[in-house]
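K.L.:
predicted structure and sequence below. I'll ask about it afterward.
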Amino acid sequence: MRPTYLKHTAAAALAAFALAAAPAQATDIRVVSSGGFAQAYKDLSGPYERASGDHLIAEWGPSMGATKNAIPARLARGEPIDVVIMVGDALDKLMLEGRLEPGSKVVLANSPIACAVRHGAARPDIHTVDGLRAAFLQAQHVAYSDSASGEYIKHTLLDKLGIRGQMEGKAAQIPATPVGEIIAHGEADFGCQQRSELQPVKGIDIVGVLPQEVQLKTEFSAAVVRGSQHADAAHALLRFLAAPANAAAIEATGLEAANKMPNQPPTPAH
């Protein structure tokens, strides 16, 4: 289970005061985060608001894909967003397109892919490639996301496991809805997504992360949207999110923090 963020509140607040001061007048900062960093953002937003006096307005959307809430679609529509938090590769593409403020990118965390079953169901052993292959093949219905982890599973992992043909008709990419919710509702009996996206979902059991030989860790980064009316406040938020003092809070959500305190131990694999 994810430890309560209250254990990290003091460190998070201290990090806010240690960073360069935010503007004196309280500011509304509009943030859109993809699911992989969503829980970490939720846990850190309260301490930041209390320390800075700013008000964070959060919305959620995938880093890629064709849904209307996808971050690229939101920016293309000209939504008034100040900060985006998303998969690093997708953020880099938006930066090249001129939609984000040059030089504002900060790397926040790396996210391993994990797999889950419905709570109480038999837990397959996926610690080896053979075990992972067997888990896919033995499942009746497999779910994976329409974002970074799902694209990897769809286009690369099934081929690495040599089971693409055998998964036809029983493996599905799920748009918009978290994979964990699909499993919890019984619409799939096995599924994989970013560990940080599975961890908050009730009604499922995470059985482990993908074996190292076939694992893909996804970078999550943040940047200021070009043309933001609150660029100074947005930069202050990014400095806070990337502060090493907040690494423990980030790692409590299943991510691997990019910026750690000296001598902080590595995140254990679950």
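P.N.:
Looks like it came in fine.
K.L.:
could you use CA atoms for every contact and neighbour count after this?
P.N.:
Will do.
K.L.:
ok, now which ones touch residue 89?
P.N.:
Under the criterion of C-alpha atoms under 8 Å, 6 or more residues apart in numbering, the neighbours of residue 89 are residue 219.
K.L.:
any idea how far the most centrally placed residue in the chain lies from residue 178?
P.N.:
Here the mean C-alpha position of the chain is nearest to the C-alpha of residue 36 (C-alpha atoms, centre = their mean), at a distance of 1.1 Å. Using C-alpha to C-alpha, to the nearest Å, we find residue 36 at a distance of 10 Å from residue 178.
K.L.:
give me the common contacts of those two.
P.N.:
With contacts defined as C-alpha under 8 Å, 6+ apart, the residues adjacent to both residue 36 and residue 178 are residue 197.
K.L.:
if we can go back for a sec, so the residue nearest to the centre of the chain sits in a strand?
P.N.:
No - counting by DSSP: H, G, I helix; E, B strand; the rest coil, residue 36 is located in no strand; its state is helix.
K.L.:
run through the residues that contact it.
P.N.:
Residues touching residue 36, when contacts are defined by C-alpha under 8 Å, 6+ apart, comprise 86, 111, 194-197, 220.
K.L.:
repeat that for 10 Å
P.N.:
With contacts defined as C-alpha atoms under 10 Å, 6 or more residues apart in numbering, the neighbours of residue 36 are 62-63, 85-87, 109-112, 147-149, 193-198, 218-220, 253-255.
K.L.:
take this one as well and set it beside the first:
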Amino acid sequence: MFPRLPTLALGALLLASTPLLAAQPVTTLTVLSSGGIMGTIREVAPAYEKATGVKLDIAAAPSMGDTPQAIPNRLARNEPADVVLMVGSALDKLVASGQVVKDSRVDLGQSFIAMAVRQGAPKPDISNMDAFKQTLEKAQSVAYSDSASGVYLSRILFPRMQLDKSFMAKARMIPAEPVGAVVARGEAQLGFQQLSELKAVPGIDIIGLIPDQAQKMTLYSGAMVSKSQHPEAARTLLQYLASKDAAKAIEDSGLKPVPAQP
């Protein structure tokens, strides 16, 4: 193949005859992501930034709770943000309040609750409901999150299981920190959180999902913040995350991808 001399020559001529333009500022999207889908956005970020030229500034932010870092609390303080990735039921409240744009919402992945112990510790049996109950009652200490899975466990599942009276005294909710980190430090024998959140924590062994009869699916979704300064770029990112191209990253993070909408 012959070299494309005419094209190269034309390009050189244009460069020589055109004043240099000031570099255009790089678009930076602030993405607030809850832990359950953090693995997904971190996995896709490098390739996405390279392909689009859009920088992603990713901040960890729980979907709910009383901590200052929680997404609803950040938005209430008018912290700058463009995209939120969070539990779908919590996102619904932000849609209702007008803090995110309703028609930008995309459903991304389904998450399920798993149990973990400190790395190398004995692995209790949770293969069925009877074994699961015995494991909970025999545990020295139990930790769960202050987000969707922990609220479900503490308010619905554990009371429904009619655990012995001593159980609640040794079970505690963990705010503003991955439950797996507490387990890894040996501060809780058993830890419960979304599988996608536990997978990202070193120093623990994930025993597996809790039994189907006890399980609760949590949907993770995304949307554009109403006050986003970069609405077009925010929508493009959300459309990418909801496409088939991002499905592997969603699955790798421990979520079950929601089928891409036509």
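P.N.:
Everything's here; your move. Everything numeric here is computed off the predicted structure, so don't read it as measured data.
K.L.:
coming back round to it: what lines up with the residue nearest to the centre of the first structure in the second structure?
P.N.:
Aligned by TM-score structural alignment, residue 36 of the first structure pairs with residue 36 of the second structure.
K.L.:
leaving out chain neighbours, which residue sits closest to residue 243 of the second structure?
P.N.:
residue 260 (5.3 Å; C-alpha to C-alpha, 6 or more residues apart in numbering).
K.L.:
same question for residue 149 of the second structure.
P.N.:
Using C-alpha to C-alpha, 6+ apart and skipping the chain neighbours, the partner closest in space to residue 149 of the second structure is residue 193 (6.0 Å).
K.L.:
hmm, the one you found is touching residue 142, no?
P.N.:
No - between residue 193 of the second structure and residue 142 there is no contact, the gap being 11.2 Å when judged by C-alpha atoms under 10 Å.
K.L.:
find residues that contact each of these two.
P.N.:
Residues within reach of residue 193 of the second structure and of residue 142 at once, by C-alpha under 10 Å, 6+ apart, are residue 179.
K.L.:
quick one: which of these two has more around it?
P.N.:
residue 193 (29 against 23; other C-alpha atoms under 10 Å).
K.L.:
what helix or strand is the more buried one located in?
P.N.:
Under the assignment given by DSSP states H and E, the secondary-structure element containing residue 193 of the second structure is strand 190-194.
K.L.:
on average, how far is that strand from the matching bit in the first structure?
P.N.:
Between strand 190-194 of the second structure and its aligned stretch in the first structure, the superposed structures give an average distance of 0.5 Å (mean C-alpha distance after the TM-score superposition for the first structure).
K.L.:
which strands or helices does that strand pack on?
P.N.:
The elements that strand 190-194 of the second structure packs onto, with contact taken as 3 or more C-alpha pairs under 10 Å, 6 or more residues apart in numbering; DSSP states H and E, are helix 35-52, strand 106-111, strand 113-118, strand 142-145, helix 148-152, strand 171-174, helix 179-184, strand 204-209.
K.L.:
and residue 228 of the second structure, which of the ones you listed is closest to it?
P.N.:
strand 106-111 (16.5 Å; C-alpha to C-alpha).
K.L.:
would you mark the buried spots in stretch 238-258 of the second structure?
P.N.:
238-239, 241-243, 246-247, 249-251, 253-258 (16 or more other C-alpha atoms under 10 Å).
K.L.:
next one: stretch 64-73 of the second structure
P.N.:
Judged by neighbour count using 16+ other C-alpha under 10 Å, the buried positions of stretch 64-73 of the second structure are 64-65, 69-73.
K.L.:
which of the residues you listed sits closest to residue 47 of the second structure?
P.N.:
Taking C-alpha to C-alpha as the measure, residue 71 is the one of those closest to residue 47 of the second structure, at 25.5 Å.
K.L.:
list the contacts of the closest one.
P.N.:
Taking C-alpha under 10 Å, 6+ apart, one finds 32-34, 59-65, 77, 79, 81, 84-86, 90-91, 94 in contact with residue 71 of the second structure.
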